[in-house]
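[1] starting from these lines, generate the structure:
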Amino acid sequence: MSVVVSFKVRREVKELMDKYRDRVNWAEELRRFVEEKIRQLRAEENLAEILEELRKAGWSVPKGFSVKSVREDRDSR
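    Here you go, the predicted structure:
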């Protein structure tokens, strides 16, 4: 089931939206934007949860691991 969401824009923006309404489906563009933003926010939350669980589990990278890995990568080229 769908619901209606409305928001305010400056008058100039609305006039420009009206001007380009034959070239842009504003409702679809806004829907796509909101859905993508929600996907990004959920991904950030999921990552934060995973990192928190790893932190609680005592997971860590051994000291010097990053430096060693970068050097190995550089030397392999």
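[2] can we go C-alpha only for contacts and neighbour counts from here?
    Noted.
[3] and for E53, the neighbour number?
    Look at E53: counted by other C-alpha atoms under 10 Å, it has 12 neighbours.
[4] cool, and M17?
    15.
[5] against K56, how distant is it?
    For M17, the distance to K56 equals 49 Å [C-alpha to C-alpha, to the nearest Å].
[6] equivalent analysis for R39, please.
    R39 sits 26 Å away from K56, taking C-alpha to C-alpha as the criterion.
[7] between these two, point out the one with more neighbours.
    R39 (12 against 9).
[8] how about this one, so we can line them up?
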Amino acid sequence: MPTKSIAVPDAVYERVQQIAAAEGTTVDQLATKAIERDLARRWLDRIGGEGDRRRGDMSDAEVEAVVEQAVQESRTRS
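    Model (predicted):
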């Protein structure tokens, strides 16, 4: 895999080195995992926000009813 470089403050790099050493991993592996987790969190935040917008003011019971109706319609078409 081609490598890319990123710049971080010295204090951050030193902390990452300490954590990587304590966990028996490399700085690169730890940084990659941290970036992947942040990207996943951002994706979940975006998807959650979209779900909240779609839900609007519906109660849990109303959401369940809509889901049940969609499932029934899907089964009828199959």
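[9] can you give me the helices in the first structure?
    Assignment of helices within the first structure using DSSP state H yields the ranges 11-19, 26-56, 65-75.
[10] out of these, nearest to M1 of the first structure?
    Nearest to M1 of the first structure among those is helix 26-56; the distance by C-alpha to C-alpha comes to 14.4 Å.
[11] next, the angle helix 11-19 makes with the closest one.
    Calculated by axes from the mean of the first three to the mean of the last three C-alpha atoms, to 10 degrees, helix 26-56 of the first structure forms an angle of 120 degrees with helix 11-19.
[12] for helix 26-56 of the first structure, the distance to its chain's centre please.
    Relative to the centre of its chain, helix 26-56 of the first structure is centred 5 Å away, using C-alpha atoms, centre = their mean, to the nearest Å.
[13] next: stretch 63-77 of the first structure.
    On the basis of C-alpha atoms, centre = their mean, stretch 63-77 of the first structure sits 30 Å off its chain's mean C-alpha point.
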